[in-house]
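**Q** here is my input, please return the structure:
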Amino acid sequence: MEQFIGYIATGVVSLVVGLLLQRLQAKPRLLYWVPGSFMFNLKEPKLALRTDSLTIQNDGRLPATNVEIIHKQRPDHFQFSTAISYVEDTGPDGCHIIKIPSLGAKEFVNIQLLSHIQEPVLLNVRSAEGPGQLIQVHLQRIYPKWFQVFVALLMLLGFGFLIYWIGSAIVFVSKSIGVA
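**A** Have a look, this model is predicted:
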């Protein structure tokens, strides 16, 4: 019977390690967010202008290939804020596709959109390795370096006290039940 328990334990450990290695494997991770848009209502000449921004980042450890930005129809005007090679295409359903051959690990691009006829409708951002993930963002104040270091030290100190008290509780409970 002990043989079978050893075989089962070996199989379970192998499965857990295999799943863990698969989860930790280097791969691209495409994130995108829309930091904001703004509508200008001009009086002379009577015109409504809308500006939008879209940021795409490969947060993974491998390059994302064949990145596609898909809009319902072609935006009136768009421009990348960084120099990047791209190709425009039209999908079978008439959607507009901007194709970027590759986006390196930890690299990001920003596309600025200006519309005066029709609003741009973003349908999808994807790569050959999988779909992009829309994340919510907001502006955040950046504190001075000395303040960041001070807060990090306080958090480390708090974590140390937490570990100390958990250890003390374990020792107290083990003495109370007669284990130690």
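**Q** C-alpha from now on. contacts and neighbour counts both.
**A** Will do.
**Q** what's the helix or strand for the residue nearest the centre of the chain?
**A** Taking C-alpha atoms, centre = their mean, the centroid of the chain lies closest to Leu31, which sits 3.8 Å from it. Secondary structure assigned from DSSP states H and E places Leu31 in strand 30-42.
**Q** sequence B follows; please return its structure for comparison with A:
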Amino acid sequence: MEFISTYGKEIVSLLVPFITWFLNVGIKPRAKLIWTNPHAFIFLVQEPLRDVEGNILRPMQRVETASIKVINIGRDTANKIELIFNWQPQHINSWPVRSYEQKIDQDGRCTLIFDNLSPREEIGIEIMSINIDLPALLLVRSAECTAKNVALSWFQFVPLWRINLARGLILIGFSTTIYWVISLIQFLVLKTPH
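**A** A predicted model of the protein is given here:
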């Protein structure tokens, strides 16, 4: 305690640049992308697969579907979002309906490019294939960041008033903690040894 009371002003003067840096850089709005695969399913369709002459190649067909969600959880717009698949999906649908560009690389990789994604906005991509495997999603990235793959979990709906009450209590607790820390630092700095 004597060390803090003796060198309190110097300690505070060293902390001020770090606090300033944190306020300028640490909490700066940024784009942050996550992606998840909420569901995938294989349908076995009881319809025979026939060739051109009408001969049965397979007694039933297989339809594979998968859903992909890309969400900007950051506080800034993400630009040039790219979804890179191992190969071109047979059928693609996006929701909400948005225009996108599709590119096929020399090695057959398929890239879907969306212009931008605002904060808290999401894109849903549905892919489907008939009698072939679905391509794997290799990478989701934007000009600002690379998306993180997260697991999707379901949770019970919570009313908005409860969420706002919890936010208010957290704000009061955080404010009280800051007040106590400032009061403690003030007490330690102003208390001078004899």
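**Q** give me the TM-score for this pair.
**A** Structural agreement between the two chains, given as a TM-score (TM-score structural alignment, normalised by the length of structure 1), stands at 0.73; 153 aligned residues with a C-alpha RMSD of 3.0 Å.
**Q** re earlier: return the residue of structure 2 aligned against the residue nearest to the centre of structure 1.
**A** When structure 2 is aligned by TM-score structural alignment, the residue opposite Leu31 of structure 1 is Ile34.
**Q** just give me the match in structure 1 for Gln102 of structure 2.
**A** Gln102 of structure 2 maps onto Glu88 in structure 1, by TM-score structural alignment.
**Q** could I get the buried residue list for the strand holding Leu31 of structure 1?
**A** For strand 30-42 of structure 1, a neighbour-count test (16 or more other C-alpha atoms under 10 Å) marks Leu30, Leu31, Tyr32, Trp33, Val34 as buried.
**Q** show me what contacts the fourth one?
**A** With contacts taken as C-alpha atoms under 8 Å, 6 or more residues apart in numbering, Trp33 of structure 1 has the following neighbours: Leu54, Thr55, Ile56, Leu134, Ile135, Gln136, Val137.
**Q** now the last one
**A** Val34 of structure 1 sits next to Asp52, Ser53, Leu54, Thr55, Val137 when contact means C-alpha under 8 Å, 6+ apart.
**Q** try 10 Å
**A** Under the criterion of C-alpha atoms under 10 Å, 6 or more residues apart in numbering, the contact list for Val34 of structure 1 reads 52-56, 110-111, 122, 134-138.
**Q** gap between it and Asn41 of structure 1?
**A** Counting by C-alpha to C-alpha, to the nearest Å, the gap from Val34 of structure 1 to Asn41 of structure 1 is 21 Å.
**Q** now swap in the third one and tell me
**A** Between Tyr32 of structure 1 and Asn41 of structure 1 the distance is 28 Å, computed by C-alpha to C-alpha.
**Q** likewise the second one?
**A** Counting by C-alpha to C-alpha, the separation of Leu31 of structure 1 from Asn41 of structure 1 is 32 Å.
**Q** kindly report the same for the first one.
**A** As judged by C-alpha to C-alpha, Leu30 of structure 1 and Asn41 of structure 1 stand 34 Å apart.
**Q** and the helices in structure 1?
**A** When assigned using DSSP state H, the helices of structure 1 occupy the ranges 2-24, 145-176.
**Q** which residue in structure 2 lines up with Arg126 of structure 1?
**A** Aligning on TM-score structural alignment places Arg126 of structure 1 opposite Arg141 in structure 2.
**Q** quick one, what contacts that match?
**A** Listed by C-alpha under 10 Å, 6+ apart, the contact set of Arg141 of structure 2 reads 32-35, 70, 78-84, 113, 147-148.
**Q** again, only using 7 Å
**A** Neighbour list for Arg141 of structure 2: Ile81, Glu82, Leu83, Ala147 [criterion: C-alpha atoms under 7 Å, 6 or more residues apart in numbering].
**Q** same check on Ile56 of structure 2?
**A** Ile56 of structure 2 is in contact with Pro48, Leu49, Arg50, counting by C-alpha under 7 Å, 6+ apart.
**Q** likewise His91 of structure 2?
**A** For His91 of structure 2, the residues meeting the contact criterion (C-alpha under 7 Å, 6+ apart) are Ile127, Met128, Ser129.
**Q** mind doing that once more with 6 Å?
**A** When contacts are counted by C-alpha atoms under 6 Å, 6 or more residues apart in numbering, His91 of structure 2 touches Ile127, Met128.
**Q** tell me the counterpart of it in structure 1.
**A** For His91 of structure 2, the aligned position in structure 1 is His77, judged by TM-score structural alignment.
**Q** distance of that match from Leu49 of structure 1?
**A** Separation of His77 of structure 1 from Leu49 of structure 1 (C-alpha to C-alpha) stands at 11 Å.
**Q** for structure 2, what's the longest strand?
**A** Counting residues, the longest strand found in structure 2 (DSSP state E) is strand 61-72.
**Q** what's the matching range in structure 1 for it?
**A** Under TM-score structural alignment, the match for strand 61-72 of structure 2 in structure 1 covers residues 47-58.
**Q** ok, and what's touching that stretch?
**A** The set of residues external to stretch 47-58 of structure 1 that reach it, using C-alpha under 6 Å, 6+ apart, is 29-34, 37-41, 105-116.
**Q** recalculate using a threshold of 8 Å.
**A** Stretch 47-58 of structure 1 is contacted by residues 28-42, 64, 103-116, 119 when judged by C-alpha under 8 Å, 6+ apart.
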